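Novice: Just to be clear, the model below is a prediction. Sequence and coordinates:
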Amino acid sequence: MKEEERIIKNTIKRTKEYDRTLSPYACKTSECQKLRKEENEHEEFDIRWPFEEDIDRILYCKSYQRYTDKTQALSFFQSAHISKRSIHVQWVSRIARQIGKGLNLNLDLIEAAALGHDLGHTPYGHVGERALNEKLQEAGFGYFCHNANSVRNILYLERNGKGYNVSLQVLDAILCHNGEMLSKKYEPDRKKTKEQFLQEYHDCWHKENASLDLKPMTLEGCVVRISDVISYIGKDIEDAMSVGILQKEDLPEKVVKVLGDNNKSIMNKLIGDLMIHSYQKPYLRFSHEVFEALSTLLSFLGEKVHHHPVLEKENAKLSRMVKELFDVYLEELENNDQDSNIVKFKSKMIESYQNTPNPLIVSDYLSMMTDTYVLNDYESKFLPILHGEKL
């Protein structure tokens, strides 16, 4: 037997052994489904397990690299310690792996989905997301939500439109991760098929608020979804305190009594309570007391932080900036302006992408941008360039 064949057979054997150690409610590695046939499937020597391949494809894609200059919640504060999208996805991955390990779930699936869940997030976080959603509706195309756009990025936009063949279970967890929707109980839709997933993905673009009703097909997807909430809720509060728009004594007393008043305490309480009430269960859930405290804290965060008057005022400027760029890019596309970067972007994409509706191309282009790129491009298009005495 050739050495390569021996290694591959041992790897397959270890995959089966790993599956046997998992919870009966876990997604097994052997159940991994790809949406399309792999390129050079029988030619490449690869000892990675299927969900490990997904982790690597996400880690090395360009969308992942752009996390480093995309804001989490507070877009315009100049501080090295304000959360960025890059560190947020790492925190989600770490929290999700901790929960998954305790519940004996598939950690590779969890890690891939956690690292990829925000690949399609816009510059300036949810401000940019709302701006694109409004512009797509104005253009008569449909709707924008970052979770569906994350699937679009990795599956249809990376590698100049070729995309990456990431597993169905990972894509589904990314699509269904909506961290703004809180549930007391998270139970997967285990009967979901590839066809149902693709329909749900389509509906997110063409039916208003379709993403709010999605349920992951795996318990691992449920873990990533609640880990997103656990990751940001305490940290957004600490970030708000660090920039002076919130004080510790502002926190609701009944929340502090249950969850504590700092990120570490909030995370520990949420993770511990979830583990206790979900262990060896086909679902995830919190105790009534902890769920009520978390729900109150989430409402408090939205009202006192995300809708703080200072943030509202500055976010309006960011939204206007994104919308004005959208209009300029759309005009450049429609005029086929050969000097335009968005026209050059489209020309580099594969042939099948060329028939994409112009508003969606603008959405693709804008959503890929980092915060800094948007700001620089806005300045170049809308602000005058100062010259010396002679041109």
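Specialist: Done, it's in.

Novice: Going by C-alpha atoms from here, please, whenever you check contacts or count neighbours.
Specialist: Fine.

Novice: residues touching the residue lying closest to L157 once chain neighbours are set aside, list them.
Specialist: Residue nearest to L157 in three dimensions, not counting chain neighbours: G163, with 5.4 Å by CA to CA, 6 or more residues apart in numbering. Neighbouring residues of G163 by CA atoms under 8 Å, 6 or more residues apart in numbering: 153-157.

Novice: take the one below as the second:
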Amino acid sequence: MENEFSSRAMAPFASISSQSRGRLFDTGASPTRNQFQRDRDRIIHSTAFRRLQYKTQVFLQHEGQHFRTRLTHTLEVSQIARSIARALRLNEDLAEAVALAHDLGHTPFGHAGERVLNERLAQWGGFDHNVQALRVVTVLENRYAIHDGLNLTWETLEGILKHNGPIVDADGKPFGKYAREGLPAGLDEIVSPGDLRLSTHASLEAQVAAIADDIAYNAHDIDDAVRAGLLHISDLPGVPLVGPIAEEVLTLWPKLEQNRQAHEIQRRLITQTIEAVIAFSQGKIAEVAPSDVEAVRTCGQTLIAFPPDMAEAEKELKRFMFANVYRHDRVMGPVEAGEAVVGRLFDAYLSKGALPGRWRQIFADAPDAAGRAGAVRDFVSGMTDPFALEEHERLFDERPDFR
């Protein structure tokens, strides 16, 4: 449980585990861990978390063993989230739990798999990885004796769903990206100890996890792209956000091997963005002056953010990365192959019910077409990259070559 010192050290607007809205199933108190620490531990010990080791971040496994996977990305996000939360006197344990769970709903082959599932499931509301992450932690992880799911606290579930902001506005209309894309399917099926309040912001700890995600992949995608030979350090000067850092590193160590230059750029970029987020967020919090975590949820704005100039530079950096890395032929070829694998698997399972093991019965027991599609969605989205390839070979006697 949270000791007296740690609770006193937190800001008044931090989330306190002893004040949690609870779990669906009461677990009693622990003499050694607070409620959010227990959430973190349940996530780390879950099957879905282990599968992240074999799910694509940007570069597929055939490119080599040293590129980020969903698991290593998640660990980097968690570390950054803890650093920001500590500086802002927030609850590090809740920030860590949300960070560790934020990608549990991702498909094999990265965003390529998500795009395919969203297309295949269009008539049933599409596919959203945040909603799927909630399904993972509330329904699909079923190793406990007395309940399905991980039985996480309300605060962690809220953070998983809303770390990027509210789902709807005060009038119930789709908000943010959902105003463009429509509400994701499955919101009415969420299993939770209470209403997750789709129109409010999440806690500051969840907002910290969200911005830590951006900080992590901005930095490590550059590092991976240099390692893969898609970028050279000399390409970076002039690029918003990272350019000045690259120029400084090249001036200080012009003859240093490129991988070490890339690491120096990465660590400086992470440090610079973390420090800027902390300083700007402190100012935003002071301006709004939330009295407690409930005031954070109802203040009507995100309080953990990049400064405006850095936010614009970060958008420009993303555009540069899309043009020069994410849409590069060496990335797009495997991406398209991954899309084909996921699409063929989904179609085969849905039309023939050819799912393996217990999933075949889950599919057969579904009451209608939507239920059968949902069973296929849950099975396919949970696959690792290697298992998806094994299933493709089982069904089609063919193993795509991503090289």
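Specialist: Done, it's in. The model shown is predicted, which means the values in this text are computed figures rather than measured ones.

Novice: any idea which helix is longest in the first structure?
Specialist: helix 309-334 (DSSP state H).

Novice: C-terminal to it, what's the next element?
Specialist: Sequence-wise, the next helix or strand downstream of helix 309-334 of the first structure (DSSP states H and E) is helix 341-348.

Novice: got the buried residues for that next one?
Specialist: Neighbour-count burial for helix 341-348 of the first structure, counted by 16 or more other CA atoms under 10 Å, picks out 342-343, 346.

Novice: can you tell me which of those lies nearest to Q72 of the first structure?
Specialist: For the buried residues of helix 341-348 of the first structure, the closest approach to Q72 of the first structure (CA to CA) belongs to I342, at 25.5 Å.

Novice: Confirm for me that that closest one is in contact with L333.
Specialist: Yes - using CA atoms under 8 Å, I342 of the first structure is in contact with L333, at 7.0 Å.

Novice: outside of stretch 73-91 of the first structure, which residues touch it?
Specialist: 67-72, 114-118, 124-126, 231-232, 235-236, 239-240, 243, 306, 311, 314.

Novice: rerun at 6 Å
Specialist: Stretch 73-91 of the first structure is contacted from outside by 67-68, 70-72, 115, 124, 239, using CA atoms under 6 Å, 6 or more residues apart in numbering.

Novice: So what does H81 of the first structure match up with in the second structure?
Specialist: In the second structure, the residue matched to H81 of the first structure (TM-score structural alignment) is H66.

Novice: quick one: that match from A97 of the second structure, how far?
Specialist: Per CA to CA, to the nearest Å, H66 of the second structure is found 25 Å from A97 of the second structure.

Novice: neighbour count winner among those two?
Specialist: More crowded of H66 of the second structure and A97, by other CA atoms under 10 Å: A97, with 31 against 11.

Novice: Do a quick rundown of the strands in the stretch 201-350 of the first structure.
Specialist: 284-285 (DSSP state E, counting those that start in this stretch).

Novice: As a check, name the ranges of all helices in it.
Specialist: With DSSP state H, counting those that start in this stretch, the ranges of helices along the stretch 201-350 of the first structure come out as 219-242, 253-259, 263-278, 288-301, 309-334, 341-348.

Novice: Dump those into a markdown table; add distance to S167 of the first structure as well.
Specialist: As requested, the helices of the stretch 201-350 of the first structure are exported to a markdown table (distance: least, CA to CA, whole Å):
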| stretch | distance to S167 of the first structure |
| --- | --- |
| helix 219-242 | 13 |
| helix 253-259 | 36 |
| helix 263-278 | 26 |
| helix 288-301 | 32 |
| helix 309-334 | 32 |
| helix 341-348 | 26 |
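
Novice: Since that was my last question, I'll sign off now.
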